[in-house]
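Asker: no sequence for this one, just the structure:
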């Protein structure tokens, strides 16, 4: 039996703004509102369904992309003047990592969710 992730709910203070922020950085589109959600669909069909919430803990999301896509995404991060890091604890500011033969970067979304973009899966 194959098990695939279909969607996850991302709590947010402003679902539309947060969905559009992530979609813009990743070069995707935020979809039309569906029920209480604003979805952002990735290439493998998984949706991040943004939903308004008053209280929540910050979450972590990791996206794997090609080398050219990384260049485009990293360019958008820098163009927006976003703080970025080589590590999930945000100790290596202004750096990217080169783990497992690829490149990776961390940045926060408007709600404090820790977003990661990598070009090579971790072993």
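Answerer: All right, it came through fine. Since we're looking at a predicted model, the values are computed, not measured. Numbers count the residues shown, from 1 in each chain.
Asker: only C-alpha atoms from now on, for both contacts and neighbour counts.
Answerer: OK.
Asker: so what's the residue count around the nearest residue to residue 65 once chain neighbours are set aside?
Answerer: Spatially, and ignoring its direct neighbours in sequence, residue 65 is nearest to residue 119 (5.1 Å; Cα to Cα, 6 or more residues apart in numbering). By other Cα atoms under 10 Å, the residues close to residue 119 number 21.
Asker: next up, a second structure to put side by side with the first:
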């Protein structure tokens, strides 16, 4: 079997709040949670696990490939909720999306301060 991405742990001081943010934004499924983890499952079966870290949180970058319809719904939610977002990772083009790589994209921060990127076309 070739390697496939299975899960990642996303550090968060409030795992439930972060999981709710991702669940609503990405329309992800609730998944059974255990121990310190609050879990979500993406459509491809990848598990996102949210947990409070034992050390100070360092910013990470997570990019999600969405179809055009989900991107439209997610972007509408960002705007409705007044969530800051940018067309670029340097956070210079506030309130915009980009049309890089033949699709659309947007950058934002999650409740724990991690950088999220939503794109409609893969880079490769």
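Answerer: Looks like it arrived, so ask away. On a predicted model such as this, the values are computed, not experimentally measured, just so you know.
Asker: quick one on the thing from earlier: isn't the residue nearest to residue 65 of the first structure up against residue 103?
Answerer: Yes - using Cα atoms under 8 Å, residue 119 of the first structure is in contact with residue 103, at 5.5 Å.
Asker: so what sits against both of those two?
Answerer: Residues touching both residue 119 of the first structure and residue 103 (Cα atoms under 8 Å, 6 or more residues apart in numbering): residue 70.
Asker: so what's residue 19 of the second structure up against?
Answerer: Applying Cα under 8 Å, 6+ apart, the residues contacting residue 19 of the second structure are 38-40, 50.
Asker: equivalent analysis for residue 57 of the second structure, please.
Answerer: Shown in contact with residue 57 of the second structure (Cα under 8 Å, 6+ apart): 11-12, 112.
Asker: hmm, 7 Å instead?
Answerer: residue 11 (Cα atoms under 7 Å, 6 or more residues apart in numbering).
Asker: identify the residue spatially nearest to residue 13 of the second structure, adjacent ones excluded.
Answerer: residue 52 (4.9 Å).
Asker: before we move on, back to that, if I pick the residue nearest to residue 65 of the first structure, what's in contact with it?
Answerer: By Cα under 7 Å, 6+ apart, the neighbours of residue 119 of the first structure are 64-67, 70, 102-104.
Asker: list only those of the residues you listed flagged as buried.
Answerer: Listed as buried from the contacts of residue 119 of the first structure are 65, 70, 103-104; burial here means 16 or more other Cα atoms under 10 Å.
Asker: cool, thanks, talk later.
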